[in-house]
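Chemist: Quick one: sequence plus predicted model below, questions after.
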Amino acid sequence: MLSTPELLTGFCNSVDQWIGYLDAYTLQQLQQRPAPDSWSLGQVYQHLISDTRFYTEQMEAAMATDEHADCAMTPEAAALFAVNSFPNKPLANPFNDIHLQQPESKEQLRRQLTGIREKVCQLFKNASIRKGKTLHPGFQYFNAAEWLQFADMHLRHHLWQKEKIDKAILQA
């Protein structure tokens, strides 16, 4: 199991990686869908921002309570955490919407990702972490550090999707 400082470093590195990628694209490229039934890279960014904000809220809630401390994650989640990653393939998520809003600008994405990174760093720097857990809609209960690890795993998981979109839009 990774320590909280290691988890925080991994998360910040993943956010910084996604921020850095923005420089390689025009807004038009970010908004270009490789196929009618897939997201644009900008929509992937919007998805990552939205989900990571939710994970951050869960980190904060778990840090503020001792509730559900004895509750566990599912065995499927435990297997993902054990290898610290999701499989590099599409995963079903009933909350995903193919018509996700396109970004308005690269700067908007940069600001939102930077804000998330700063919020998470402040949470783990200033909070006295309690032993509480909050409910993940599919994997049961995570504590704050597990939410942090899950957020990083999620950011890294979508790199395969970015590569797939890059191949489609940069060849066009």
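Modeler: Looks like it arrived, so ask away. Numbering: from 1, shown residues only.
Chemist: For the rest of this, base every contact and every neighbour count on C-alpha atoms.
Modeler: Noted.
Chemist: For this protein, which segments count as helices?
Modeler: 4-21, 27-31, 41-63, 75-83, 106-126, 144-157, 159-170 (DSSP state H).
Chemist: if you compare the ones you listed, which one is most tucked away?
Modeler: helix 144-157 (a mean of 23; mean count of other Cα atoms under 10 Å).
Chemist: can I assume Ile49 is in contact with Leu113?
Modeler: Yes: between Ile49 and Leu113 there is a contact at 6.5 Å, judged by Cα atoms under 8 Å.
Chemist: Name the nearest residue to Thr52, sequence neighbours excluded.
Modeler: Residue nearest to Thr52 in three dimensions, not counting chain neighbours: Ala151, with 6.0 Å by Cα to Cα, 6 or more residues apart in numbering.
Chemist: roughly how far apart are that neighbour and Gln32?
Modeler: 26 Å (Cα to Cα, to the nearest Å).
Chemist: same check, this time on Ala72
Modeler: 41 Å.
Chemist: These two: which is more packed in?
Modeler: Gln32 (19 against 16; other Cα atoms under 10 Å).
Chemist: Please compare the first structure with the one that follows:
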Amino acid sequence: MMFERNDEIRNQIWETVSGLEEEQLNRKPSPERWSIMQVLRHLNLMENVITNQARLALEKEQHVPVDKKPYELSLDRSRSVEAPPHVQPPAAPESLADVRSDLASSHRALEQFAQEHDTALLRSKSFPHPVFGEMDLAQWIDFTSYHEERHLGQIREIKQQLGL
């Protein structure tokens, strides 16, 4: 099933933050770095953008075959890419209940989108990624799991920096 990896990484994220207090989740390792809660909010914002862009791409007439992109490279955390403004988390502390609920909703929406459409159709429609260029919708759905795995590494690093 197309969404298995997405579910697996999301479960690892929840395991990694389980037992942490809201104050710990909202604490930043340094002023210029994100808190764990901000990372979680970023994942929610990204999932929403990907789902919305994918829906818009389906409405377009174009059917352009797209080469497989090396988005697995996003796991290399030695390379930093600043998140575009529309997927940057708010600076203010947030409640875990709100972020968890929003993440569950965005995850369900992307999963539902993936299940509702034939893989051939998903491979025939695309929209651009800021680093990897044009990616088809099936690649975008798979990329989401790699993006989350990258941030799982970041969450683990933040925990270590905060001594949690």
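Modeler: Good, I have the coordinates. In this text the structure is predicted, and so the values were computed from the model without any measurement.
Chemist: Let's have the helices of structure 1 in JSON lines, adding distance to Lys133 of structure 1.
Modeler: Below are the helices of structure 1 laid out as JSON lines (distance: least, Cα to Cα, whole Å):
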{"stretch": "helix 4-21", "distance to Lys133 of structure 1": "15"}
{"stretch": "helix 27-31", "distance to Lys133 of structure 1": "36"}
{"stretch": "helix 41-63", "distance to Lys133 of structure 1": "5"}
{"stretch": "helix 75-83", "distance to Lys133 of structure 1": "14"}
{"stretch": "helix 106-126", "distance to Lys133 of structure 1": "15"}
{"stretch": "helix 144-157", "distance to Lys133 of structure 1": "7"}
{"stretch": "helix 159-170", "distance to Lys133 of structure 1": "28"}
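Chemist: Tell me which of the ones you listed approaches Leu100 of structure 1 most closely.
Modeler: Nearest of these to Leu100 of structure 1, taken as Cα to Cα: helix 41-63 at 6.0 Å.
Chemist: Other residues contacting stretch 131-143 of structure 1?
Modeler: 58-59, 61-69, 71-74, 76-77, 144 (Cα atoms under 8 Å, 6 or more residues apart in numbering).
Chemist: cutoff 10 Å now
Modeler: Stretch 131-143 of structure 1 is touched from outside by 55, 57-78, 93, 129-130, 144-150, with contacts defined as Cα atoms under 10 Å, 6 or more residues apart in numbering.
Chemist: And stretch 87-106 of structure 1, by the same measure?
Modeler: Contacts for stretch 87-106 of structure 1 (Cα under 10 Å, 6+ apart): 19, 22-23, 25-28, 30-32, 36-47, 51, 80, 109, 138, 153, 156-161.
Chemist: mind redoing it with 7 Å?
Modeler: Leu22, Leu27, Gln31, Asp37, Ser38, Trp39, Gly42, Gln43, Gln46, His157, Trp160 (Cα atoms under 7 Å, 6 or more residues apart in numbering).
Chemist: Quick check: the equivalent of the second one over in structure 2 vs Asp98 of structure 2, distance?
Modeler: Spelled out, that is Leu27 of structure 1. Under the alignment (TM-score structural alignment), Leu27 of structure 1 maps onto Glu22 of structure 2. Per Cα to Cα, Glu22 of structure 2 is found 11 Å from Asp98 of structure 2.
Chemist: again, but for Gly19 of structure 2
Modeler: For Gly19 of structure 2 relative to Asp98 of structure 2 (Cα to Cα), the value is 17 Å.
Chemist: cool, Pro89 of structure 2 as well?
Modeler: Distance from Pro89 of structure 2 to Asp98 of structure 2, by Cα to Cα: 13 Å.
Chemist: No further queries at this time; thank you.
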